[in-house]
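Student: 3D model of this:
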Amino acid sequence: MARTWTESDIPSQCGRRVVITGANSGLGFETARALAVRGASVVLAVRDVGKGEHAAERIAAIAPAAEVGVVWLDLASLYSVHEAAAELHAKYDRIDLLVNNAGLMYPPRSTTRDGFEMQFGTNHLGHFALTGLVLELLLRAPNPRVVTVSSNAHRFGSEIRFHDLHWEQSYDRIRAYGQSKLANLMFTYELQRRLSSHGSTMLAVAAHPGASDTALIRNSPAMVRRLAPFVAPVVAQSAAMGALPTLRAATDPAVLGGQFYGPGGVGQVRGYPRIVSSNRRSQDTQVQHRLWRTSERLTGVSYPF
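Tutor: Here you go, the predicted structure:
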């Protein structure tokens, strides 16, 4: 049996500057905390600055020597994404690691400020735009990485619905979430292919947390929310355990671009992180390329490849 990988396996992060979206709670907070403890300078990119500052104080109490900053970022607004990217450019000379962690799951149908279906716009398009806008900062680092948090729910997104990306004809919040998580994976795979073709040492990696006990469930159907207090202790793992696949993807020296990390237990629901597989649909290179072109058009952000 392969040896388990835990937080104690994270190598020193001294000298690395890390930006994590949605880092004020849940998986993002646990990721930021673990990296700060290992010496990283951490930037919490969050929608609620007050909550971000509180999270920064909690991390500082755990890791007093850590440098922790907060940047306003609302992924449901391209204006905010541009503002956050501009602030990062103004404050920092490079980014060593970008963790695209923030996410929204199962809300009633709504749209972002730019008219995108909320889950696709927040989970995929917002991160696509942010990554492109700070790519120059990433490429200044000696060994940069982008880790994008997907989900096993990518299997529920049977396709990228180019004919109705924003679910205007009919809305299924579970399938819409699956589409956004499928898009996260396709973005990672296409980004890595483009980086490799241009000889870049930057790595694009994906991860998923399995079933983790976080606030992400707050928009789930009422029956799921009622059962959660009884089912979660049996099925779900802690946010700290759920963050381990992201942390391994972000720090393990053996990681290769285009890999996907998730829990190693049955069904990838819980357990210690290992390389896992994604569904066949996520590996369709033609759809990956079409999604990339569509994302550039919708966000107005083009990558210099």
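
Student: contacts, neighbours, all on C-alpha from now
Tutor: Fine.

Student: hang on, isn't residue 264 packed against residue 271?
Tutor: Yes. Between residue 264 and residue 271 there is a contact at 5.1 Å, judged by C-alpha atoms under 8 Å.

Student: ok, these two, which is more surrounded?
Tutor: Per other C-alpha atoms under 10 Å, whichever of residue 264 and residue 271 has more neighbours is residue 271, with 23 against 18.

Student: Where do the strands of the stretch 151-300 of the chain begin and end?
Tutor: For the stretch 151-300 of the chain, applying DSSP state E, counting those that start in this stretch gives strands covering 203-207, 260-263, 273-275.

Student: outside of the last one, which residues touch it?
Tutor: With contacts defined as C-alpha atoms under 8 Å, 6 or more residues apart in numbering, strand 273-275 is touched by 4-5, 244-245, 248, 259-264.

Student: one more, for comparison:
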Amino acid sequence: MSNKTPFGPEGWMPARIGDLTGKTYIITGANGGAGFEAARILISKGARVVMMNRSAERSTAAVETLKKEFGPDTNVSFVRMDLAEMASVREAAADLLESEPRIDALICNAAIAQVATQQFTVDGFESQLGVNHFGHFLLSALLFERIEASSGRIVMVGSNGYKMGDNRIRFEDLNYDQNYSAWNAYAQSKLAQMVFGYELQRRVRAAGRSVEVHVCHPGASRTGLIRDTAGIVTRLLAVMLSPLAQSAERGAWPEVMCATEEGLELATYYGPTRFEMVGPVGACPLKAFVLDPQQAKDLWEVSEEKTGATLTV
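Tutor: The predicted structure follows:
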């Protein structure tokens, strides 16, 4: 796919968003970084935002910050959820379905990255694959019917890191028990998330379901994503490159666009278009292996098996 910005030379901007009063947006990992900035933008347009975060303490602080900025009646709350625990995802989804009659978009923003040494979730998954893909797969499955009833959207926040690994899902060794590396495992986790997003997009369209699915990336943004997980060399490199990165707010623009903009294209990868790192938000190049239908089918089946969730579209 060629690089293009269908929103003009300046790309997509939040000024394009209309009044969102009465709409509800669910954002995972929204107590900091791009997720928090996405919440700020949506709230500024009148939306209700529900954060789904692991830390109750940081979530409370984030809610207080937003209410201080927008007023005490700001329509923002959080549900505690740990994407690394399938039981936590199920409990959080149940709480959300009980409290939220509509979901206009689920933004799958949370992630962990460059985990220095091989770690496992409580369910036995390599930590990055477990959090970034399996946790979001399960959450999407559990919330899908409510999202469709609201004619809503699912947004997968990918990463250009998907190109930095094996360029395929290692079904024979999902946990990277052989030759684990932080970059390869992270690349696989984001590739899996994106492959799932595009496959869900295809299945939804084929079935005529009332859900939009879009995939995006934040580019190079100052979000603190690797602060607690990466090795010292990776963290030092991130500090050195920080001046070249854009703000967390600009990093949030692609996911907010995918949650609100009308007329977005299928099989398209949205994000900053200048070297796919910064600059105007539009459509970015996408490697063909992300759209491989057999890989997508196999991943769907494995994901249902691993999470115990059936996502029928």
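
Student: Superposed, what's their TM-score?
Tutor: The TM-score (TM-score structural alignment, normalised by the length of the first structure) is 0.95; 302 aligned residues with a C-alpha RMSD of 1.3 Å.

Student: Dump the strands of the stretch 151-300 of the first structure into TSV; add distance to residue 28 of the first structure and mean neighbour count as well.
Tutor: Output for the strands of the stretch 151-300 of the first structure, formatted as TSV (distance: least, C-alpha to C-alpha, whole Å; neighbours: other C-alpha atoms under 10 Å):
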stretch	distance to residue 28 of the first structure	mean neighbour count
strand 203-207	13	29
strand 260-263	15	28
strand 273-275	16	22
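
Student: In the stretch 1-150 of the first structure, what residue spans correspond to strands?
Tutor: 17-21, 41-46, 68-72, 97-100, 145-149.

Student: sorry, back to before: Serialize the strands of the stretch 151-300 of the first structure to JSON lines and add fields for distance to residue 240 of the first structure.
Tutor: JSON lines is the format used below for the strands of the stretch 151-300 of the first structure (distance: least, C-alpha to C-alpha, whole Å):
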{"stretch": "strand 203-207", "distance to residue 240 of the first structure": "14"}
{"stretch": "strand 260-263", "distance to residue 240 of the first structure": "12"}
{"stretch": "strand 273-275", "distance to residue 240 of the first structure": "12"}
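
Student: among these, which is nearest residue 165 of the first structure?
Tutor: Closest approach to residue 165 of the first structure among the strands of the stretch 151-300 of the first structure is made by strand 203-207 (22.2 Å; C-alpha to C-alpha).

Student: how much space between residue 164 of the second structure and residue 199 of the second structure?
Tutor: 21 Å (C-alpha to C-alpha, to the nearest Å).

Student: How about residue 8 of the second structure?
Tutor: 29 Å.

Student: How about the contacts made by the counterpart of residue 188 of the second structure in the first structure?
Tutor: In the first structure, residue 188 of the second structure lines up with residue 179, judged by TM-score structural alignment. Shown in contact with residue 179 of the first structure (C-alpha under 8 Å, 6+ apart): 120, 154, 156-161.

Student: Pull out the buried residues from the residues you listed.
Tutor: 120, 154, 156-160 (16 or more other C-alpha atoms under 10 Å).

Student: Export the contacts of residue 179 of the first structure as JSON lines, with columns for distance to residue 300 of the first structure.
Tutor: Listed next are these as JSON lines, based on distance: C-alpha to C-alpha, whole Å:
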{"residue": "120", "distance to residue 300 of the first structure": "16"}
{"residue": "154", "distance to residue 300 of the first structure": "25"}
{"residue": "156", "distance to residue 300 of the first structure": "28"}
{"residue": "157", "distance to residue 300 of the first structure": "25"}
{"residue": "158", "distance to residue 300 of the first structure": "26"}
{"residue": "159", "distance to residue 300 of the first structure": "23"}
{"residue": "160", "distance to residue 300 of the first structure": "19"}
{"residue": "161", "distance to residue 300 of the first structure": "20"}
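
Student: any idea which of those is closest to residue 10 of the first structure?
Tutor: Taking the contacts of residue 179 of the first structure together and measuring to residue 10 of the first structure by C-alpha to C-alpha, the closest member is residue 154, at 27.3 Å.

Student: Now do that closest one against residue 31 of the first structure, distance only.
Tutor: Taking C-alpha to C-alpha, one finds residue 154 of the first structure at 22 Å from residue 31 of the first structure.

Student: Same question for residue 165 of the first structure.
Tutor: 31 Å.

Student: Neighbour count: the two, which is higher?
Tutor: Counted by other C-alpha under 10 Å, residue 165 of the first structure and residue 31 do not tie: residue 31 has more neighbours, with 27 against 16.

Student: Quick one: neighbours of residue 199 of the first structure, just the number.
Tutor: With other C-alpha under 10 Å as criterion, residue 199 of the first structure counts 8.

Student: Can you list the buried residues in the lengthiest helix in the second structure?
Tutor: Longest helix in the second structure by number of residues (criterion: DSSP state H): helix 182-207. Buried residues in helix 182-207 of the second structure, counted by 16+ other C-alpha under 10 Å: 182-202, 204-205.

Student: now the strands of the stretch 1-150 of the first structure in a markdown table, with mean neighbour count and distance to residue 228 of the first structure?
Tutor: Formatted as a markdown table, the strands of the stretch 1-150 of the first structure follow (neighbours: other C-alpha atoms under 10 Å; distance: least, C-alpha to C-alpha, whole Å):
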| stretch | mean neighbour count | distance to residue 228 of the first structure |
| --- | --- | --- |
| strand 17-21 | 25 | 25 |
| strand 41-46 | 25 | 26 |
| strand 68-72 | 21 | 31 |
| strand 97-100 | 26 | 26 |
| strand 145-149 | 27 | 22 |
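
Student: I am finished for the moment; much appreciated.
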